[in-house]
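> structure, please.
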Amino acid sequence: MTNNSTTQVSQPLNQILFGPPGTGKTFTTIERAVRAAEPNFSWANRDELKAKYQELIREGRIRFVTFHQSFSYEDFVEGLTAHTDDEKLVYEKRLGIFRQIVRDAKEHQNTEVKNPTNSFSDCWDAFLTEFEDHPEGVQISMKRSKFIITEVDGNTIRFDKNQGDSVNTLSVSTLEAIFNGERRFNGGLKPYYQSLISHLESLGEQLDKKAVKRQNYVLIIDEINRGNISRIFGELITLIEPSKRSGASEALEVTLPLTGDRFSVPDNLYIIGTMNTADRSLAGLDLALRRRFDFVEMPPLPEELKGISIDGIDVDKMLDVINRRITALLDKDHCIGHAYFIHLKDKAEVALTDLAEIFKQKIIPLLQEYFFEDWQRIRWVLNDQSKASANAFIVKDDAINFDELFPGDVQLNSRDRWRLNESAFEQATSYKQIYEVGSAE
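Model (predicted):
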């Protein structure tokens, strides 16, 4: 696989890859994330692409989050976290992954020469260096007094006032918001924040100016359909629209309810979501989300398996027939993807045991989930009803002696009980007769 930058198609800012399990959504997400973050990067094979992806992950330019039913606005945007400090319960504001990546993307939204005094990250890094050189603490001057910063622990800055032995705290996230002009602070700690910001700016003046190149950032949201979109995005769902991004003609900015910070989404942040249609169809997706994302269907592609032959079994034909039967019995959202078999292409020698392992570990469990363990319908998908018992993957379980287990006058509902026929997985005929209808003995 080779990426030719001269034939690139521009990536949409918001897109969702959707399809049944095993259709290659994970790999396509990696490919699209790298294309969005580094449009001019080209690769010759999968290993080069994955290496670049991992590099961008380490740099923080690609980040990953999984939505689930308990995932909330506080996890995604901002919230409060509680901890004890000197046996006192302290609440601190915590930035979610979305605010974090938006903040970093804004730092690289434009190509320009930046004055370090305008960059919180540069000034804060300079302060941390100063703090390491002064283990006894860093003294911060105020108009008529001073205070000493004694500890920096994550988001907490501890300091001693000029008089008294009490320990007080400041918040790094609050300090950054005030520094960037996103928040006004009028509480009793205001002079301490102002003095520390003045100190940071004086450190920034000692740094050299630096050229900042525009860089793209990517947020990957796995299983985006599993989350409560209204609850997670809240009022920010409008801000991700391309026309509402900062730098666009109709740019919007909102005030966040918890911190009061001004917030907007830059136009160099790409959002790539994935959704498994076996969990939830597009019809059940949040309308606000559907209007703001481009949807890219990822269907099963049995033709990708053409050429894989194991003891005369045509894997592409077998998967195609399985999926046509599933579509007839359920719908296309519950098909089986080609990615479960694609690694067989890379093997120098493919044995029947490789195919058996895929069926036992992946295909049969998926069918059980799809059909709620309705074994009769699973047999139809695998054409077991037309095979000799020796070649059927699922056969009746006649090993249970009910008279022996339940002696006396016990009325039991008469129903068929089924089991997996382990020996069928070891026979090529069992797989061929999935698609060779009428060939069963």
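
> drop to CA atoms for contacts and neighbour counts, all remaining ones
Will do.

> so which residues of the stretch 101-250 of the chain form helices?
Using DSSP state H, counting those that start in this stretch, the helices of the stretch 101-250 of the chain run over residues 120-133, 172-179, 190-205, 229-233.

> what's the closest of the ones you listed to Pro365?
Counting by CA to CA, Pro365 lies closest to helix 229-233 out of the helices of the stretch 101-250 of the chain; the figure is 29.4 Å.

> list of residues touching the helix or strand following the closest one?
As assigned by DSSP states H and E, the chain's next helix or strand after helix 229-233 is strand 254-255. For strand 254-255, the surrounding residues in contact (CA atoms under 8 Å, 6 or more residues apart in numbering) are 236, 261-264.

> downstream of the host helix or strand of Ile342, the next helix or strand is which one?
According to DSSP H and E, Ile342 maps onto helix 339-342. Using DSSP H and E, the helix or strand that follows helix 339-342 in sequence is helix 352-358.

> list the buried residues of that next one.
By neighbour count, and taking 16 or more other CA atoms under 10 Å as the criterion, the buried residues in helix 352-358 are 352, 355-356.

> tell me how far stretch 290-298 lies from the chain's centre.
Remark: stretch 290-298 is offset 16 Å from the chain centroid, using CA atoms, centre = their mean, to the nearest Å.

> format the buried residues of helix 352-358 as CSV; extra columns: distance to Ser246.
CSV is the format used below for the buried residues of helix 352-358 (distance: CA to CA, whole Å):
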residue, distance to Ser246
Leu352, 56
Leu355, 51
Ala356, 53
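
> what's the closest of those to Cys123?
Leu355 (57.8 Å).

> against Lys213, how distant is the closest one?
Applying CA to CA, to the nearest Å, the value for Leu355 to Lys213 is 49 Å.

> swap in Ser430?
Taking CA to CA, one finds Ser430 at 59 Å from Lys213.

> show me which of those two is the more surrounded one.
Ranked by neighbour count (other CA atoms under 10 Å), Ser430 and Lys213 place Ser430 first, with 24 against 13.

> which residues sit in contact with the more buried one?
387, 391-393, 424.

> ok, now Arg99?
Arg99 touches 76-78, counting by CA under 8 Å, 6+ apart.

> related to what we said a few turns ago, neighbour-wise, which one of the contacts of strand 254-255 leads?
Ser264 (23 neighbours).

> how many residues are close by Asp122?
Asp122 has 17 neighbours, counted by other CA under 10 Å.

> cool, the one 5 residues further on as well?
Applying the criterion other CA under 10 Å, we find 19 residues in the vicinity of Phe127.

> that one and Leu200 touch, don't they?
Yes: in this structure Phe127 lies within contact range of Leu200 using CA atoms under 8 Å: 6.6 Å.

> now do the shared contacts for the two.
Residues touching both Phe127 and Leu200 (CA under 8 Å, 6+ apart): none.

> to compare against the first, here's another:
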Amino acid sequence: MSKKLDLHINTILYGPPGTGKTYKLNEYKGMFFTDRGIAVSEKDVLREKVSEYPFWKVLGAVLGVAEKSLTVSEIVDHPIIKARINPANKTKPNNLAWADLQSYADDMSTQLEEKYRRSIKLFHKDEESRWTIADDKKKDLSNIIDQELLDIAFNPILQPVQSSTFKTRYDFITFHQKYSYEDFIEGIKPLLRKEDSEVQSGDLQFELKKGIFYNSCLEALRLVGYDSFDACYKDLPENRVAKFETARSNPALQFALFIDEINRANISAVFGELITLLEDDKRIGSNNEMWLELPYSNEKFCVPGNLFVIGTMNTADRSIALLDIALRRRFEFKALYPEYMEDEWWAPLLQAINQAIYNWKKNPDFFIGHAFFINRPETDRSKILNTKIIPLLYEYCQNNSVTVKSVLSEAGISLKQTGIKENFQIIAE
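Down below sits the predicted model:
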């Protein structure tokens, strides 16, 4: 049975480098958002398997195992087509199928302009607008598509069933300076593989690509029984309230998005208007549930009440005060500072270094974390100081070697005499 996580639904772990923030995230992933000894459902396994293939290949698999020609509606009704189509896609399934059938059709079957045609002419349409595999491609079909996909299309119910020792209920991302709203929520992105195209403009192809936050929200919805935001939005409010009340009390129905180095991105630019939706009372199933339309897809969207958003922030990179305006009301902050384990050889050394840093900076956000020393023997003392601690102090001191020497000296660390041959480097003994 899943354990209950004793954290606010929006939490940021903050502290100086090396205090175990990312380690904590990994601990949370394994303890609270990983289910072990379970069986993956047929529906989930089928979706996972067919998502690996371009849409045109999935269409080809359906026609490849069919005993007769099929209409577009009959093709779309096949289980692997339903599993492959993203329910968030606003384009009708018939239109998606028709577009790829035309693009990959032989010369007799389509009037599509040549620039939209594909080199693989796989499909054929007869006079009654029914589709089959082109005669000259039937012999090599397993090489063009993939025998495994053909097998799944032939037996979509039994073939994908498999057992799994564990199933995860989380996504993980590390923010960086260039991370954007289009990466996080949704955006129009060019396609590098022509065969995956759903929207075209000349020779350049685009798709509406969902970001990790959107996908995490969708996975959280699926845990409570909704396949899409549209289905959730159209459900009765009292049904949504009941489902998410159950999810809040059942750890097995909770999903998490872990964001490492959350302060490295421009938060207001990445979250956009969705920063408001993170608040407890604005989420799906809450008292002040708030829905909005996403700017690219015009899809109704709200943050599920069973989605944890847990981030880490390195206080030595940027002051926490700079994030207060955007995040303070939405997140709770949990401090992680160095731990001084009395039985470890490095505990007195780490205490002395951090005391010297505090005397200089008057700020614990620049402390050195215990992770630099964990599980390292005392024989590695000089190596840790010279390859980890001293370079970090140089960064703190803006490469002022006098200040670095002062901090090390106050911490009782002996330094070697160096000259031009050692490039005047600071080397701990």
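
> TM-score for the pair, please.
The TM-score (TM-score structural alignment, normalised by the length of the second structure) is 0.59; 281 aligned residues with a CA RMSD of 3.5 Å.

> so for Leu13 of the first structure, which of the helices of the stretch 101-250 of the first structure sits nearest?
helix 229-233 (16.2 Å).

> matching residues in the second structure for that closest one?
Under TM-score structural alignment, helix 229-233 of the first structure corresponds to residues 267-271 of the second structure.

> buried residues in the matching stretch?
Buried, per 16+ other CA under 10 Å, within stretch 267-271 of the second structure: 267-268, 270-271.

> circling back: looking at the buried residues of helix 352-358 of the first structure, which is nearest Glu176 of the first structure?
Nearest to Glu176 of the first structure among the buried residues of helix 352-358 of the first structure: Leu355, at 55.5 Å, using CA to CA.

> against Asn391 of the first structure, how distant is that closest one?
In terms of CA to CA, Leu355 of the first structure sits 15 Å off from Asn391 of the first structure.

> again, but for Asp320 of the first structure
Asp320 of the first structure is 20 Å from Asn391 of the first structure, by CA to CA.

> out of those two, which sits in the more crowded spot?
Taking neighbours as other CA under 10 Å, Asp320 of the first structure and Asn391 compare with Asn391 leading, 25 against 19.

> show me the helices in the stretch 251-400 of the first structure, by range?
287-292, 315-329, 339-342, 352-358, 364-370, 375-381.

> residues in contact with the closest residue to Ala339 of the first structure other than its chain neighbours?
Leaving aside its chain neighbours, Ala339 of the first structure sits nearest to Gly22 (4.8 Å; criterion: CA to CA, 6 or more residues apart in numbering). By CA under 8 Å, 6+ apart, the contact list for Gly22 of the first structure reads 300, 336-340.

> cool, Gln69 of the first structure as well?
Taking CA under 8 Å, 6+ apart, one finds 226-228 in contact with Gln69 of the first structure.

> ranges for the strands of the stretch 1-150 of the second structure?
Shown for the stretch 1-150 of the second structure, the strands assigned by DSSP state E, counting those that start in this stretch span residues 10-15, 34-39, 123-125, 131-133.

> Leu204 of the second structure: which of these is closest?
In terms of CA to CA, the element of those nearest to Leu204 of the second structure is strand 123-125, at 23.0 Å.

> distance from the chain centre to that closest one, please.
On CA atoms, centre = their mean, the centre of strand 123-125 of the second structure falls 38 Å from that of its chain.

> which bit of the first structure covers it?
Under TM-score structural alignment, the alignment places strand 123-125 of the second structure onto no residue of the first structure.

> strands - which of the contacts of Arg99 of the first structure land there?
In strands, defined here by DSSP state E, the members of the contacts of Arg99 of the first structure are Glu78.

> aligned to Leu150 of the second structure, what sits in the first structure?
Using TM-score structural alignment, Leu150 of the second structure lacks an equivalent in the first structure.

> who are the contact partners of Leu150 of the second structure?
Taking CA under 8 Å, 6+ apart as the criterion, Leu150 of the second structure is in contact with 61-62, 64-65, 142.

> again, only this time at 7 Å
61, 65 (CA atoms under 7 Å, 6 or more residues apart in numbering).

> ok, Ile197 of the first structure next?
Phe179 are the contacts of Ile197 of the first structure under CA under 7 Å, 6+ apart.

> let's see 10 Å
Listed by CA atoms under 10 Å, 6 or more residues apart in numbering, the contact partners of Ile197 of the first structure are 120, 123-124, 140, 175-176, 178-179, 191, 203.

> next one: Ser121 of the first structure
104, 107, 127, 176, 204.

> tell me the spacing between it and Val172 of the first structure.
As judged by CA to CA, Ser121 of the first structure and Val172 of the first structure stand 11 Å apart.

> quick revisit: between the contacts of Ser430 of the first structure, which is nearest Ala33 of the first structure?
Closest approach to Ala33 of the first structure among the contacts of Ser430 of the first structure (CA to CA): Phe393, at 40.3 Å.

> nearest residue to Arg292 of the first structure in space, please, no chain neighbours.
That would be Glu241: by CA to CA, 6+ apart, it lies 5.9 Å from Arg292 of the first structure.

> so how far is Gln15 of the first structure from that neighbour?
As judged by CA to CA, Glu241 of the first structure and Gln15 of the first structure stand 11 Å apart.

> repeat that for Glu31 of the first structure.
Distance, Glu31 of the first structure to Gln15 of the first structure, by CA to CA: 13 Å.

> the more surrounded of these two?
Legend: neighbour count by other CA under 10 Å for Glu31 of the first structure and Gln15, higher for Gln15 (20 against 17).

> ok, the more buried one to Gly273 of the first structure distance?
Applying CA to CA, the value for Gln15 of the first structure to Gly273 of the first structure is 6 Å.

> now do the shared contacts for these two.
Residues touching both Gln15 of the first structure and Gly273 by CA under 10 Å, 6+ apart: 220, 293-295.

> just give me the match in the second structure for Glu297 of the first structure.
By TM-score structural alignment, Glu297 of the first structure lines up with Ala335 in the second structure.

> my read: that match touches Lys24, true?
No: using CA atoms under 10 Å, Ala335 of the second structure makes no contact with Lys24, being 11.8 Å away.

> next, show the common contact partners of those two.
Here Ala335 of the second structure and Lys24 have 13, 312 as joint contacts, going by CA under 10 Å, 6+ apart.
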